[in-house]
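Engineer: Need a 3D model of the following:
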Amino acid sequence: MKTFSSLNREGKFNNIVTAEYDLLIVGGGITGAGIALDAVSRGLRVALVEKNDFASGTSSRSTKLIHGGLRYLKQGQIKLVKETGKERKIVYKNARHLVYPRSMLIPVFRKRGYRKFWLRLALTVYDYFAGVSRDEKKRMLSKNDVLERMPVADKSHVLAGALYYEYKVNDARLTIEVIKTAAELGCSILNYVEVLNFSYTTNGKVSGALVEDRISGEKGKIYASFVVNATGQWVDLIRIMDYSDAHKMLFITKGIHLTVSKEFFTLQEAVYFPTKDSRMIFAIPHKSVIYIGTTDTPYQENLDEVSAKKEDVEYLLNAVNEVFDINLQEYQVQSTWAGVRPLLYKRGKKPSEMPRKDEIVESRSGLINIAGGKLTGYRKMAEKLVDLLMHKSSGEFVKCKTKNIVLSGADFDIKQGSIALTEYADHKFDEVKQTGIGVEYFKALFYRYGSNINIVSNKAFDYYNEDKDSAYAWIKAEVWYCIHYEMLHKLADFYFIRTDQAIFDKNQIAKNIEVVASCMASFLGWLEQEKERQIVELKNKIR
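Structural biologist: Got it, this is the predicted structure:
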């Protein structure tokens, strides 16, 4: 596996601003990452720049689900259900360490949410058109079945329920693995590089961009035959830089999630339940917490500083308290995360009516903008866009290959299926347990890095053999791996993007923050002042 390192950044920046490319992608979320992988796998010379860290926008702030498209049935979007079901299978096949099926309970209440007949019909249609496998098809539940699975506030309101399957995913890690796979195939990629403005030919066609390395302050121009704006929530801001076309493309809404300890909310089954204002909310057990979400409110504030407000948190807590036999309070909230949905703007539509589909719009200058869409459909979005580029270029049309490209970390020489993967993880643990690592800690690393755990393990053995300190050896090995193979630059990015400790395991940060910061300082050459600045930045971000 090639390194994808934070080191020698000056050389990497000089290389990217002195070469010429077929395609420059602006934006390192899942959409830009997917386009980069598709394009480079078809033989195009591709560069991608991201002004912050990869996946630092919406791509790390979702509900952490690869949806199968159940919600689209209400709008009669059968074609979209079929496509979403197919894409979910592809993501599962190509990123097995990050994606796994999870049963979801939908309760049927007397006066809100789905009616029993409609739910049975909808899930039957969904199973058929989404191509759901036999062992994951819907299962209708009696009232007693539902009451055994969820602590309901008013049992008399429960009529029945159903189980269906969604697929859990670490959204940020999925983006990182797509980025790494594209880099492995030859894509030139840098985070913390911001586009300042575009370059144009004499006839007004976009030909590249002036960029700035936000770490070193260096500037340079990247030249490309095509430029794609895949910046998600920032699409309209990037389009304003392009003189040729700046009408509004997006309608932005905000969604927040919160976590509470299982100590306060005992729930064994993930539940998808209705609210009194006719919305649907998830409550999902994960590690030591239950996470709850999401809201959906119009957002017109700073896109770089999206946060959960008091009223957002109160809305989710009230929704849970109305349905479940609990009384959650704000002080019990362990963490929150907030992101925005870059929906396609349609005049006269309500926020809930704004389409969730993706759209490609070409400006008069030739700047290609892509917006909308969902995490599940990232690969198909990329395919459509690169097909467009192929038709526009003078070269031979090359078909999309990403359906069969296994992502970084998912290169397991074992049969398909989560059971086989569990056995593989057990085997890998047996190989390293002599270092003293605990089984739960190792499993967390395994499902974070997948088959690349071998690289982490080998480095951990090296460090362990130096001083026999197991905890230090594994933390140092993980940080070393993220710097050398995942272009990690900042302490906060380790906790928010490379791992999910900042939202699901905040207590762990207090235990290892000094060790992680010291390791990063050693590898990246930080002075003590910079190390302390990084720690303060992380703590401010967590609050």
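
Engineer: From here on, just use CA atoms for contacts and neighbour counts.
Structural biologist: Fine.

Engineer: The longest helix seen in the chain: how far from the chain's middle?
Structural biologist: In the chain, taking DSSP state H as the definition, the longest helix is helix 506-524. The gap between where helix 506-524 is centred and where its chain is centred comes out at 23 Å by C-alpha atoms, centre = their mean, to the nearest Å.

Engineer: what comes up buried for that helix?
Structural biologist: By neighbour count, and taking 16 or more other C-alpha atoms under 10 Å as the criterion, the buried residues in helix 506-524 are I509, I513, V515, V516, A517, S518, C519, M520, A521, L524.

Engineer: so who does the nearest residue to W526 once chain neighbours are set aside touch?
Structural biologist: In this structure, W526 finds its nearest non-sequential neighbour in M520, 7.7 Å apart by C-alpha to C-alpha, 6 or more residues apart in numbering. M520 makes contact with V479, W480, L491, W526, according to C-alpha atoms under 8 Å, 6 or more residues apart in numbering.

Engineer: how about this one, so we can line them up?
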Amino acid sequence: MRLQRFAGIANRKVDVLVIGGGIAGAGVARDAALRGLTVALLEKHDFAFGTTSRSSKLIHGGLRYLEMFDVALVAESLRERERLRRMAPHLIRPLPFLIPVYRGAKRGMIQIRVGLALYDLLTPGRRWGRYGGLSRERTLTLEPGLDGRDLRGAGFYFDDLLLNPERLCLENVLSARRHGARVYNYARVEEFLRDGSRIVGVAVRDLLTGEVTRLRGAVLVNATGPWIDEVRALAGLDGGRRIVRTTKGIHLLLPRLTSHAVYVQARDDRMLFVIPWRAFSLVGTTDTDFAGDLDRLAATAEEVAYLVAETRRVFPRAQISPADIAYTYAGVRPLTYEEGKRSWQVSRAHKVIAEGEGGNFLSLTGVKLTCYRQQAEEAVDRISELLRRGEPVRTHRLGLDGLDTETTLLEARILVDAAAEADRYAVEPALLETLVETYGCGYREVLDRTRGHPDLKAPLCPSNPDIAAQLVHAIEQEAALTLTDVLLRRTGIGTGPCLGRDCAEAIAARMEALCGWDRARRERELAAYWDEVALGQRFRERGGSGGESAEP
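Structural biologist: Model prediction:
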């Protein structure tokens, strides 16, 4: 019999009740918990299920925002990029970018050089060298697959690659929990509780058991991303007024095309990313208004055709076709709503919007991966004012390494002696490197599980380096409650080349034993996982609207 997850907190009151377990909600929960406030975090799916896991995997300063003359947003983004480098060095890597410039392009070499000079000037520390322009010959030497016809040269600069956005979100959740927050995935808010006209709590359903519990909070934070207006309507606060504009972006995973990231103007003046990530090139993105099912997002055939055509134009020798696509994914941005603007014109600045009696219902709009920490700080500053208590912010000083190490010490600690550590645990150096990239300083907690249990060093998948100890760790320490949680958001298996085809059955069997599932539950878990994978292949259906089985 499953233990009631809300035992000990039911009907109690916390200082901060956060709805939404993506990067925005996770950031607020961590910040508030570190300031000594009592916190409960509720997520109706799994942590990082939504927009967080469907991004371009970049921590960036927002070079494009300079065209909108939003220098303040660029400066803030560059400052937060530097902080995240220190907070999570195991998850973030410097990434060199090329901006190819072609004859007749809207953005010429002079404009690119001026923009990059300003970007360089605004960059704190300028750690990776100066930015500037490259000749046509140098550009083609660096990326010979680019179309050389009418190429004038390229801009060159650095931003950062976020290896695993899901882990960044999870590290915030786990840090919040270490500091006293109660965190729950698969917990859906179904009703808001009121005392007179004031919102004072929620009725929340455990989607795994059906149990309904009442939780109370002095301040409620709506950090649900594209679901923000839906939650406001449930709370009776929308008044027919929108505060978010939901725009859809899709990405393709193709065989590796480049060693640098390429940021290039498309024929319709949009900007196209081609980003080296693991064994793939990540190609994106689109930017179109969206009003469909936020829980069942998929790329359409038309959206895929657009990105394939633009990729073929930029890399003609690669002869890319839809058959080369490993999978796709789609996400929806929760932009702050601005009347009368096209999607690409809407400001990417974030806001903390207070509503309800006493302003105790806060909605977070416009959140970006790069600036999530700053937005969380602003939200918790507002909460501290409402509660008239709370300690100073500490999130910028404590690492997201599994141990909350001071950032001044973290970078040195993360650079472990791989050979010595591999000998100590009797594992291959390549595995150790993978574990450090995943868990930071917390890799030892995973490997310590293998002492006396050599079977936990066994690979979970023949196509991926992840080991059985990671599965046990995910279940026992990281709130992995489903097969899909493990494959897509705790390990890199489901987003790797095999998509789980080589191992999902075996991992489900392991989870059956570890979690006490019966055979029927195991089959439901497999069906749910293959259904999720099928969304990434839906564009192959005639018309791009059907769903095909991804199961082998």
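
Engineer: The contacts of M520 of the first structure into CSV, with extra columns for secondary structure?
Structural biologist: As requested, the contacts of M520 of the first structure are exported to CSV (DSSP: H, G, I helix; E, B strand; the rest coil):
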residue, secondary structure
V479, helix
W480, helix
L491, helix
W526, coil
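
Engineer: rewinding a little: now, among the buried residues of helix 506-524 of the first structure, which is nearest to I252 of the first structure?
Structural biologist: I509 (31.9 Å; C-alpha to C-alpha).

Engineer: how about the alignment partner in the second structure of that closest one, what does it touch?
Structural biologist: The pairwise alignment with the second structure assigns I509 of the first structure to G500, based on TM-score structural alignment. Each residue near G500 of the second structure by C-alpha under 8 Å, 6+ apart is listed here: C461, L487, I493, G494.

Engineer: Pick the one among the residues you listed closest to S321 of the second structure.
Structural biologist: Compare each of these with S321 of the second structure using C-alpha to C-alpha and the shortest gap goes to G494, at 22.6 Å.

Engineer: Name the residues of whichever strand or helix holds A412 of the second structure that are buried.
Structural biologist: Under the criterion DSSP states H and E, the helix or strand holding A412 of the second structure is helix 407-414. Within helix 407-414 of the second structure, the residues that qualify as buried by neighbour count (16+ other C-alpha under 10 Å) are T407, L410, E411, I414.

Engineer: Give me the contact list for the helix or strand following that helix.
Structural biologist: Moving toward the C-terminus from helix 407-414 of the second structure, the first helix or strand encountered (DSSP H and E) is helix 418-425. Outside helix 418-425 of the second structure, the residues within contact range by C-alpha under 8 Å, 6+ apart are E428, P429, L432, E433, L447, R451.

Engineer: Grab the two from those that are most spread out in space.
Structural biologist: The largest separation in the contacts of helix 418-425 of the second structure, counting by C-alpha to C-alpha, is between E433 and R451 at 18.7 Å.

Engineer: Neighbour count: the two, which is higher?
Structural biologist: Remark: of E433 of the second structure and R451, E433 carries more neighbours, 17 against 12, as counted by other C-alpha atoms under 10 Å.

Engineer: on that earlier part again, mind putting the contacts of G500 of the second structure into a markdown table with secondary structure?
Structural biologist: Formatted as a markdown table, those follow (three-state DSSP):
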| residue | secondary structure |
| --- | --- |
| C461 | coil |
| L487 | helix |
| I493 | coil |
| G494 | coil |
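
Engineer: for the residues you listed, which one is nearest F290 of the second structure?
Structural biologist: Checking these against F290 of the second structure by C-alpha to C-alpha gives G494 as the nearest, at 26.2 Å.

Engineer: tell me which element K221 of the first structure is part of?
Structural biologist: strand 219-229.

Engineer: in the second structure, what residues pair with that strand?
Structural biologist: Under TM-score structural alignment, the match for strand 219-229 of the first structure in the second structure covers residues 212-222.

Engineer: mean deviation of the matching stretch from the first structure?
Structural biologist: If you overlay the two and look at stretch 212-222 of the second structure, the average distance to its match in the first structure is 0.8 Å (mean C-alpha distance after the TM-score superposition for the first structure).

Engineer: which parts of that stretch are buried?
Structural biologist: V212, T213, R214, L215, R216, G217, A218, V219, L220, V221, N222.

Engineer: tally of neighbours for the residue lying closest to the first one once chain neighbours are set aside?
Structural biologist: This points to V212 of the second structure. Leaving out its chain neighbours, the residue that sits closest to V212 of the second structure by C-alpha to C-alpha, 6+ apart is R205, at 4.3 Å. By the other C-alpha under 10 Å criterion, the neighbourhood of R205 of the second structure contains 21 residues.

Engineer: residues in contact with R205 of the second structure?
Structural biologist: R205 of the second structure sits in contact with A187, R188, V189, E190, E211, V212, T213, where contact means C-alpha under 8 Å, 6+ apart.
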